[in-house]
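Asks: dropping a prediction and its sequence here:
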Amino acid sequence: MALTFVLDPAVTPALRDGILDLWADVTDAGGAVGFVPPVTPDVIRPELVKHFAAMAEGRTRLLVGYDEEGAVAATAFYTFNTHRLMTHWVWLYTVMVHPRHQGRGYGRELLAAAADGARTFDGIEAIRLTCRGGLGLEHFYGSCGYKEVGRVPGAIRVAPGDDRDDITMLLPLG
């Protein structure tokens, strides 16, 4: 069964808790979403609060995918550029699909829904995202139409002695 995507859902305690649980579960399953396992929702909460503050300021928007039970199963946050020469593209952050749903094509659905959402934003012509090297994520994003446009070797330190490339990917929306 497909996910149901909602752009700019109302921020409720249930949504907040659903995103925190999703983020912790994705991290603990080895997902590259800004933390390393083990992690708890309480550790993630300050980062989510920053996302919500940016949403309240109009700098960030949220796309949520709900499963058939109505649970938060996927997310992606769009962040708009404030530099006047870069307002024609948007960043995509915290792209997650719950581990129990992986392998069902939901990641592709999430990225397609994210592209559809970005096409509704005035003046947005492309999506950029970054991913952590060493996990093959650039191949997945590439299979979804993104192109690698930059790589900084060793820019992400997962642990002492475990440095990964920071890979920038671009999806033109035209």
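Replies: Great, that's in hand.
Asks: only C-alpha atoms for contact and neighbour calcs from this point on.
Replies: Will do.
Asks: can you map out the helices along the chain?
Replies: Taking DSSP state H as the criterion, the chain carries its helices at 13-28, 41-56, 106-119, 137-143.
Asks: and the third one, how far out from the chain middle?
Replies: Helix 106-119 has its C-alpha centroid displaced from the chain centroid by 11 Å (C-alpha atoms, centre = their mean, to the nearest Å).
Asks: okay, now the one to match up with it:
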Amino acid sequence: MSLTFRLDPPGGPALRDGVLALWADVTNAGGAVGFVAPVTAEDIRPEWRGHLTAMAEGRMRLLVGYDEEGAVAATAFLAYNTHRLMTHWVWLYTVMVHPKHQGKGYGRDLMAAAADAARAFEGIEAIRLTCRGGTGADRFYAACGYKEVGRVPGAIRVAGGDDRDDVIMLLPLSPRTAP
């Protein structure tokens, strides 16, 4: 079994509800995706609206992985840089695989699909992301080819007395070659 990926899938209630449920489930399972548990879909909705605005303005793209039942099982957001000196790389945000699908290789599949999507964007040479230190996410991204290029100690305050490093990682993109 594997996921089926779509870049910029058609919107609507099913996509919205699927992404919001995924985001809440990942957060509540301990995932470092911009919130701290416990959260509900309603807590996440304003962030989703912000992403929708960025997508409507052409500043962000959504990559969705669907499971065999057609449910939203994984997502990543690719954001273009608007600064004229940084338009040759994109940000990768909110990388999520539903907890029930973790351990199946879907995270690596998602990262490969994100890299393939970015390679298809005109002039993009690299993907940059940040992750919360102390979660093991940096090891996962390193296993996917990303290199740590910076770290800001204690930049993320998860709770009082629980500050985490903000780890900056980069994946240079080479042109995709046919298998």
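Replies: Everything's here; your move. All values derive from a computational prediction rather than experimental measurement.
Asks: what would the helices of the first structure look like in TSV with mean neighbour count and distance to residue 157 of the first structure?
Replies: What follows is these, written out as TSV (neighbours: other C-alpha atoms under 10 Å; distance: least, C-alpha to C-alpha, whole Å):
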stretch	mean neighbour count	distance to residue 157 of the first structure
helix 13-28	19	15
helix 41-56	15	18
helix 106-119	19	25
helix 137-143	15	17
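Asks: and those: which comes nearest residue 92 of the first structure?
Replies: Closest to residue 92 of the first structure of the helices of the first structure is helix 106-119 (C-alpha to C-alpha; 8.3 Å).
Asks: before we move on, back to that, so which of the helices of the first structure gets nearest residue 173 of the first structure?
Replies: Across those, closest to residue 173 of the first structure is helix 106-119 (C-alpha to C-alpha), at 6.9 Å.
Asks: tell me the average deviation of that closest one from the second structure after fitting.
Replies: For helix 106-119 of the first structure, the mean deviation from the second structure after alignment is 0.2 Å (mean C-alpha distance after the TM-score superposition for the first structure).
Asks: in the second structure, what residues pair with that helix?
Replies: Aligning helix 106-119 of the first structure against the second structure (TM-score structural alignment) gives residues 106-119.
Asks: what sits up against the matching stretch?
Replies: Contact with stretch 106-119 of the second structure is made by 2-3, 5, 7, 63, 65, 74-76, 78, 90, 96-97, 124-127, 144, 173-176, as judged by C-alpha atoms under 8 Å, 6 or more residues apart in numbering.
Asks: ok, now which ones touch the residue opposite residue 69 of the first structure in the second structure once aligned?
Replies: For residue 69 of the first structure, the aligned residue in the second structure is residue 69 (criterion: TM-score structural alignment). By C-alpha under 8 Å, 6+ apart, no residues touch residue 69 of the second structure.
Asks: contact partners for the closest residue to residue 137 of the first structure other than its chain neighbours?
Replies: Spatial nearest neighbour of residue 137 of the first structure, chain neighbours left out: residue 131 (6.6 Å); criterion: C-alpha to C-alpha, 6 or more residues apart in numbering. With contact taken as C-alpha under 8 Å, 6+ apart, residue 131 of the first structure is in contact with 32, 137, 138, 166, 167, 168, 169.
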